[in-house]
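1. dropping a prediction and its sequence here:
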Amino acid sequence: MIGLGYLATRCGIFDDQDSKRFVRLVLTFMLPPPLHVFGGLWSNLRRILIANVPLIGWLMLSMTGCYFIMILIYRFGLHNSRQLATLRAMSVANPSVPFIGSAVLPLLFSTSNSAITIGICSLTVNIIMLLIAFDALSSDRSPWKRLAATFKKPLVIAAILGFLLTLGGSKMPTQLTSTFDLLGKGASGVAIFAAGIVLGTRHLSFDKTILTTVMMKNIVFPLVVLLIMMAVGVSHDLIRLVVIALAIPTATMPSTLAIQFNVNEKELASTQFWSTACSLITLSAFVLALA
């Protein structure tokens, strides 16, 4: 999909303004779902969440912990701007579980474990990571105005509302499932295609910064979580599910936000490309090592 977007741009079919329009469509209506996440979370029963508390805890703790640590490193250790530090940190801490994971995890794990993993990763991104990202990317200097603007985002509203309905024991009527899924299922393809357009207008790049981010995302992050879980005596099945989920390459969200807010678009899109390409080796290695 990245290659198709790149080729379409090089052939003159799309340009940089088209990538911004695609991103606006994805962030407003498709991804991570005002509709799709809302429907996905609502359809999960409360008892499934309660039965998977250890899985939920490890996923949320690992992703948010990595996110905050990387923000601090990029912001104060490497002296990046607040906007760039946040997006680079998200590139490391945010695996593409809702999209690549939806294809990979059901092949390796049960349907229920795959579904709860995808749902919790989506929830973590939408409720925690995006709140911080939108705040960092906002041009408003007032923290209260930035916070208010963040909570007006359709992505954030949908995730919080879906989670509250799930905790309340609600279950989405089956008649509405296709309605909520219709736009959501097209989100990943459009977002990845838009990243290809960005690469087509700016050319693919590879440097020390991109290499470091890709290694941190594809190897170091899941490896550190693996060692911590082994040290505290977590069961092998739980380790396998959490680590493989975290070893999935970086999501489209960092590059999507970079396009929307004009923050190092070329770097973030290139990071997504190389993380995805390298995952053919790194993700396979984690799957085989934990078999």
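-> Done, it's in. Numbers count the residues shown, from 1 in each chain.
2. CA only for contacts and neighbour counts going forward, please
-> Fine.
3. state the distance from S284 to I248.
-> Distance of S284 to I248, given as Cα to Cα, to the nearest Å: 10 Å.
4. out of the two, which sits in the busier spot?
-> Relative neighbour count places I248 above the other of S284 and I248, with 29 against 14, counting by other Cα atoms under 10 Å.
5. also this one, for the comparison:
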Amino acid sequence: MLEILSITSPIFILIGLGYFAVRAALFSRADMRVLGTFVIRFALPAMLFKALSERPFDEVMNSGYLIAYALGSLAAMGAAILLALKWRKRDFLSSVIIGMGASSSNSAFIGLPVAVQVLGPVGSVAMALCLLVENLLMLPLLLIMADRAGHKRASIVAMLRGTLASLFRNPMLVAIAIGFAFALFGLALPAPLSKVVDMLSFASGPLALFVIGGSLAGMGVKGMVADVTLITVAKLVLHPAAVLIAVLLVPGIGPELQAAAVLIACVPMFSIYAIMGQKYGLEGMCSAALVVATVASFVSISIIIWVMELTGFIPALS
């Protein structure tokens, strides 16, 4: 267990450092947005490109992994929506937002550091594949469901067109596409550019975690205990369980990628969850769930890694 804590503790210490830096007024929340923009537009795209371009194409493009992670995420989303509708008696819009929190991992900012520390470079490849599922399937589907539930007048075709347009402007997805192309054709960057990519890659993990902590500062946790509990348990327990079942059932996924999928699924929801909820007047519930899930994940991630090590799902950590 000490080996596991040596993996998870630095991650959450960096998150805590970002939180207290904002609380102590060393940085403002506006500063966190600037740092987050740097991470999203430069550091993480560089890391994704590096991870994909330096491996053979047949190793980084794993269709079984994509199918399994999609099936697990859809199952977690559907179960959370049904629980919200039947148990909590929430309306469909609120239930969809609950399903969003239950099935959308913070794969880039938290999932990546966890997977890389446990499994090494394969964690970066797994995170890139998860980003494809989240951005090309889960997020568009959830937004369409939420907008239709909110009685938006825009047609599904118009919403899809807008979603696709935003995807083409997403630096991380562009980096993934270029990385796949380099892997497919066996290309390599000139040495000076390769060093620039390396330097940006090294900044992505620590800075992303610092930004997560700073973004949580000032978010309140008030009321809505049942809804917040549902979202938190569904995200930290149900989602990884559903992904685990899927990766074991779908053929063609190696043990390392199976473990990486579960590790990425067990992290809290993405950091813009509260912003997404604000669009539908549910920012209070989303903010509270984000704070609770992030804090609780320190324990849940450690337990899941311990169980995976105990059962031989991942190599012994030492």
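-> Perfect, I can see it now. Every value quoted in this text rests on a predicted model; they were computed, and no experiment measured them.
6. need the TM-score between these chains.
-> Put the two chains on top of each other and the TM-score (TM-score structural alignment, normalised by the length of structure 1) is 0.73; 273 aligned residues with a Cα RMSD of 3.8 Å.
7. circling back to that earlier point, now for S284 and I248 of structure 1: what residues contact both?
-> Common contacts of S284 of structure 1 and I248 (Cα atoms under 8 Å, 6 or more residues apart in numbering): none found.
8. residue in structure 2 matching L183 of structure 1?
-> Superposed on structure 2 with TM-score structural alignment, L183 of structure 1 falls opposite L200.
9. any buried residues in the helix or strand harbouring its match, and which?
-> Per DSSP states H and E: L200 of structure 2 is located in helix 191-216. Judged by neighbour count (16 or more other Cα atoms under 10 Å), helix 191-216 of structure 2 contains these buried residues: 197-198, 200-201, 203-216.
10. could you do stretch 241-248 of structure 2 as well?
-> For stretch 241-248 of structure 2, by 16+ other Cα under 10 Å, it's A241, A242, V243, L244, I245, A246, V247.
11. for those residues, which one is nearest N135 of structure 2?
-> V243 (17.1 Å; Cα to Cα).
12. what's the separation between that closest one and P140 of structure 2?
-> 20 Å.
13. about what we covered before: and the match of L183 of structure 1, what does it touch?
-> Counted by Cα under 8 Å, 6+ apart, L200 of structure 2 has contacts F42, A43, L44, A46, M47.
14. ok, it to K50 of structure 2 distance?
-> Counting by Cα to Cα - L200 of structure 2 and K50 of structure 2 are separated by 10 Å.
15. which one in structure 1 is aligned with V292 of structure 2?
-> Using TM-score structural alignment, V292 of structure 2 lines up with S270 in structure 1.
16. which residues touch the helix or strand where that match lies?
-> Here S270 of structure 1, judged by DSSP H and E, is contained in helix 265-289. Helix 265-289 of structure 1 has contacts (Cα under 8 Å, 6+ apart) with 2, 87-88, 91, 195-196, 198-199, 202-206, 210-211, 213-214, 217-219, 240, 243-244, 247-252, 254-255, 258-259.
17. chain center to that helix, what's the gap?
-> Its chain's C-alpha centre and that of helix 265-289 of structure 1 lie 13 Å apart, by Cα atoms, centre = their mean, to the nearest Å.
18. compared with structure 2, how much does that helix deviate?
-> Once fitted to structure 2, helix 265-289 of structure 1 is off its aligned match by 2.3 Å on average (mean Cα distance after the TM-score superposition for structure 1).
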